[in-house]
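Trainee: I need the structure of the sequence given here:
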Amino acid sequence: MSKGKVVFISAFHDYRTAKRASIHQIAGALARGGYDVSFLSTRFSRLSWSKGDSRLFLWDRANRIETVDGIQCYLWRTPLHPFATGNKIADRMMAPLFQLYARLPDLHVDAMLAEADHVVVEASVAAILLRRIHHLNPCARIIYYATDRLETVGAHPFVQQQLERDAKLVHHVSMRSWLMAPDFHWADRLTRIGFGIDPEDFEAVGSTPYPAGQRTAVSVGSMLFDEGFFRHAAAAFPDVMFHVIGCGRRFDAPSNVIIHDEMPFRDTLPYIAHATIGVAPYLQAPGVEYLAETSLKLAQFEYLGRPAVCPDFATGDVRSRYGYRPDDAGSIEEAVSGALAAAGSVSPVIFPKWAEIGERLLYPEHYPDTAPA
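Mentor: Below you'll find the model as predicted:
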């Protein structure tokens, strides 16, 4: 018997893509734990081709339900979708299109939302659907999953404005860092759930993909990716091979930088587990300090006992992270040197399993430590 129906809504991710963010991990864990889980992926249209969207391989599978790992997946493809232009005048002209998009008809979307017990709305354009969710299903528990700050990821101002207008419809906000709390002055329903790691994912990662004796550094992911870091670091450390996985683009760099296409989560694990050090090359962005507590790649490096190099705004109070100032060649060299020297001496960190994080997301009232201190 199902524990309940949970719908996840994302404007960036589809459950079937190779990349694995926390929303994928939680959805998978809840499905394995007995919940009836659906994953609705939005903001996908012909415009997605110009952006190199990671979901393009699903183009012909859009607008129909497909079950993967026991999860009902639905990629909502529309003729066009609204977006942030980065220009104040153009953004003002774009705002009414967000309102129109939120009302576009789709029978599968509406049926999915109408039947849910919980609707988890990832921090993104998906927030404009709150009113639609409530209209279709007034009894559903709507959870805003604050994986990122809207300003940091460059969301259109309308999204934040609509989120504030519809704040009363949100049962609770689930954050990964209390540093994000000031964004929710409108809510007294703030919770923090943290990260999960499933040890079984790392029990059979396989042999090293690196040559014997080779010092290596690995970066996985595309969020706020700073290619300039690798130009500085690779030139300063020609004996270190820098592996960049799934950054979403090609760029000019020294020959000791190897760029890999996006790959399935499990395929990345040998690269991470056998690397000498990890790298989280984030660009500076508004309010980006929360990444010190929300970066999944940094958490994975901690779990595996790997020293990590990252911008100084993302080091937090983690001693195994070596911070640098973006675009400062001297500080980048110092950070990489410090991490390399620490290799082999970092103790692994234990995290809760994703199944527990999923329960904390749905029912934070059962976990007193999710509440503000």
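Trainee: for the rest of this, base every contact and every neighbour count on C-alpha atoms.
Mentor: OK.
Trainee: pull the residues that contact the longest strand seen in the chain.
Mentor: Counting residues, the longest strand found in the chain (DSSP state E) is strand 36-44. With contact meaning Cα atoms under 8 Å, 6 or more residues apart in numbering, strand 36-44 is reached by 2-15, 27, 30-31, 70-78, 80-82, 109, 112, 125-126.
Trainee: second chain to compare with the first, below:
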Amino acid sequence: MKRVVLVTGHYLASKRKAGFHWLADAYWRAGWEVIFFTSAISWLSWLQRNYRMAYPILHEAKTLRWVQPRLGSYVWFTPWHPFKVPFPGGNQLLRPLFVRYGDLPLGEIDSLLPEVDLFIFESQPSLMLFERFRQRCPQARYVYRVSDDLRLLRSSHPVVLEAEARYAPRFDLISVPSMTLLQRFTHLPQAVLQHHGIRKDLFDRTYTNPYTGPWEAHLIFVGVSHFDHDFLEKASLLMPRWAFHIIGPIASLPQRENVIAYGEMPFEETVPFVKYADVGLATRSGSPLTASLTDSLKIIQYTYCRLPIVLPEHLASARPHTFPYRPGDTASIQAALLAAQRFDRSHIVTDDIYSWDELATKIAGD
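Mentor: Model (predicted):
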């Protein structure tokens, strides 16, 4: 039986499902033994009130917990982890401490490392473990699944950027989900564009339509960050007979009848809302960090459900079913909404969308 270790900042049982959760699920369903290695979590996370601390992190710290046969969760909770210090000179002051992050005790998982077939690393401080894992298990396949541009993350200490630059050329595969992120690695021959996958089986099921009421159209946003509040303020006024459904921990939404907030919910429960919507919203605020979201997991899911997509100009792409607006411009917002609502959804092409199973196979090199 093959064993894969996914080295990530996510927590296995989190409500927030990221690509690493779905890769873990794909390998598990394919018969692999899967270990979900949660890192970049420490007492600093507790001080920062990081959302992951709402889960039993301290209770599970450095204990390999088998949540199902062949599916394990390991929380590498450490005294500290590298982060960008927000005051002058702070990064240099803490450098001697942070540079040792990759040498901290691993705990009981250390004994399992020599028998791993595949390591998949995310874009975060655990890249500093690469050399250590390589020494323990030189025969494994090592993949860097790029999730973010580390240069743009507010939390990236210079030692993490240096680790990425040092180790990226040594990965067997650099798997990149968007063209924007791929530009950073074009000098490396093993860097390949591999868009996010989706659980096609979930989206192909028949569900009860969750939408009710007298609304002429239902628009859906699903996400956790970088929400363009001004767009919703203007759009919900412009289109009073359209319902704007917002799923995620988004605060300070307009208090209007046609703005319906659901808060955060398990991914599986969001699927019917996407499947039965009329328009998908990828309305992200203008931050350098959002540039890589042109090929986000949510855009892939909207596309698979053949939804026209409204998004800001900085996320514009060649997809013919995307309709960009100029942030803050009322006329532009209205034009994008109307064009999306009128678009013939039968023209949306879905043949090039991976399932997570297909992507997992490509990443494994099978």
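Trainee: quick revisit: ChimeraX command for the buried members of the contacts of strand 36-44 of structure 1?
Mentor: This is the ChimeraX syntax for the buried subset of these, where burial follows 16 or more other Cα atoms under 10 Å:
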select :5,6,7,8,9,10,11,12,13,14,15,27,30,31,71,72,73,74,75,76,77,78,81,82,109,112,125,126
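Trainee: mind listing what the counterpart of G19 of structure 2 in structure 1 touches?
Mentor: G19 of structure 2 maps onto S22 in structure 1, with residues paired by TM-score structural alignment. Contacts for S22 of structure 1 (Cα under 8 Å, 6+ apart) come out as F195, L296.
Trainee: and for the residue lying farthest from the centre of structure 2, nearest residue in space, chain neighbours not counted?
Mentor: Each residue of structure 2 has a distance to the centre, and by Cα atoms, centre = their mean the biggest one is for P214: 34.2 Å. Take P214 of structure 2 and drop its neighbours on the chain: the residue closest to it by Cα to Cα, 6 or more residues apart in numbering is R241, 7.9 Å away.
Trainee: surely the one you found and V259 touch.
Mentor: No - using Cα atoms under 8 Å, R241 of structure 2 makes no contact with V259, being 10.6 Å away.
Trainee: these two: which is more packed in?
Mentor: Using other Cα atoms under 10 Å, the more surrounded residue of R241 of structure 2 and V259 is V259, with 20 against 15.
Trainee: any idea what that one aligns with in structure 1?
Mentor: The alignment partner of V259 of structure 2 in structure 1, by TM-score structural alignment, is V257.
Trainee: neighbours of the closest residue in space to that match that isn't next to it in sequence, how many?
Mentor: In space, V257 of structure 1 comes closest to F242 once its chain neighbours are excluded; the distance is 4.7 Å by Cα to Cα, 6+ apart. Residues near F242 of structure 1, counting by other Cα under 10 Å, number 26.
Trainee: what about stretch 291-299 of structure 2, start to end distance?
Mentor: The first and final residues of stretch 291-299 of structure 2 sit 13 Å from each other (Cα to Cα, to the nearest Å).
Trainee: give me the buried positions along that stretch.
Mentor: Buried residues in stretch 291-299 of structure 2, defined by neighbour count with 16+ other Cα under 10 Å: A291, S292, L293, T294, D295, S296, L297, K298, I299.
Trainee: kindly report the same for stretch 142-153 of structure 2.
Mentor: Result for stretch 142-153 of structure 2 [16+ other Cα under 10 Å]: buried residues Y142, V143, Y144, R145, V146, S147, D148, D149, L150.
Trainee: turn those into a markdown table, including distance to F119 of structure 2 and secondary structure.
Mentor: Shown next, in a markdown table, are those (distance: Cα to Cα, whole Å; DSSP: H, G, I helix; E, B strand; the rest coil):
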| residue | distance to F119 of structure 2 | secondary structure |
| --- | --- | --- |
| Y142 | 5 | strand |
| V143 | 6 | strand |
| Y144 | 8 | strand |
| R145 | 10 | strand |
| V146 | 13 | coil |
| S147 | 15 | coil |
| D148 | 18 | coil |
| D149 | 20 | coil |
| L150 | 20 | coil |
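Trainee: how about those in TSV, adding distance to Y276 of structure 2?
Mentor: Formatted as TSV, the buried residues of stretch 142-153 of structure 2 follow (distance: Cα to Cα, whole Å):
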residue	distance to Y276 of structure 2
Y142	39
V143	36
Y144	35
R145	31
V146	31
S147	28
D148	30
D149	33
L150	35
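Trainee: looking at those residues, which is nearest S252 of structure 2?
Mentor: D148 (26.5 Å; Cα to Cα).
Trainee: for the residue lying closest to the closest one once chain neighbours are set aside, what are its contacts?
Mentor: In space, and not counting its chain neighbours, D148 of structure 2 is closest to S123: 5.9 Å by Cα to Cα, 6+ apart. Counting by Cα under 8 Å, 6+ apart, S123 of structure 2 touches T8, Y144, R145, V146, S147, D148, D149, L150.
Trainee: name the helix or strand for S123 of structure 2, please.
Mentor: For S123 of structure 2, there is no host helix or strand (DSSP states H and E).
Trainee: and the helices in the stretch 51-200 of structure 2?
Mentor: 57-60, 90-98, 130-136, 158-167, 179-182, 200-203 (DSSP state H, counting those that start in this stretch).
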